[in-house]
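Student: Give me a 3D structure for the following:
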Amino acid sequence: MVTDTGNKPPRAGMGRPQGALNKTTAALKEAILNPGPFMTLLGKVLPLQIGGDPENPLITRPMRDLTDDELTAIIIAGQKGGRSQ
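Tutor: Coordinates of the predicted model:
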């Protein structure tokens, strides 16, 4: 059996140093510590209007108008991976 011992990059297989953050974690921490630039970008990518299907329109209710039982049902449905009204 012939093994290939060709040239490899000098740090091949070493991985990320212990304690080093990946790009996603570093970006999230930066957004939490300095939210201004993040919120500016977020405002540009979020839709300005939310529209639903005319046959099945979106129904919105402020959370403060929901009863405790309705909130509990929403939480349970979310934990089960289902959707509620």
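
Student: can we go C-alpha only for contacts and neighbour counts from here?
Tutor: Noted.

Student: Look at V45 and say how many residues are nearby.
Tutor: A count of nearby residues for V45, using other Cα atoms under 10 Å, gives 9.

Student: quick one: it and M39, what's the gap?
Tutor: 10 Å (Cα to Cα, to the nearest Å).

Student: Repeat that for Q79.
Tutor: Applying Cα to Cα to Q79 and M39 gives a distance of 28 Å.

Student: Could you also give me the structure for this second sequence? I'd like to compare it with the first:
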Amino acid sequence: MFDGALLENAYSLDLANGREQAAYRRNLRRVVDGLEVRFANRPGVSWNTPPGGLCVSVTVHDVPDSPSEVSCPKLAAPASGSGSVK
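Tutor: Just a heads-up that it's a prediction; the model follows:
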């Protein structure tokens, strides 16, 4: 199937994968837009999108000490006190 797609598109990966590339770009834009809406004004939260990237790197600079310090329970530090965010 992959070889056939390349043959049909003059051996161009860009032509053969254009639809998939568009979907990745659209979804990446949705993620970045969502981060901007939710976290643009929150100190300690940053992100970057590598050029041509398929991923977004998000950094949370401060780990809250208790679940009451965050608006989303999933961001709370584990009860073990290890300080890692899952």
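
Student: Need the TM-score from the superposition.
Tutor: The TM-score (TM-score structural alignment, normalised by the length of the first structure) is 0.23; 38 aligned residues with a Cα RMSD of 3.9 Å.

Student: Can you mark which positions in the longest helix belonging to the second structure are buried?
Tutor: Longest helix in the second structure, counting residues (DSSP state H): helix 18-39. Across helix 18-39 of the second structure, burial judged by 16 or more other Cα atoms under 10 Å covers 28, 32, 35.

Student: what's the helix or strand for T25 of the first structure?
Tutor: In this structure, T25 of the first structure sits in helix 23-33 according to DSSP states H and E.

Student: Sorry, slip of the keys, the one I care about is G78 of the first structure.
Tutor: helix 68-79.

Student: Is it possible to get the buried residues of helix 18-39 of the second structure out as a markdown table so that each row also shows distance to S46 of the second structure?
Tutor: Compiled in a markdown table, those are given as follows (distance: Cα to Cα, whole Å):
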| residue | distance to S46 of the second structure |
| --- | --- |
| L28 | 16 |
| V32 | 11 |
| L35 | 9 |
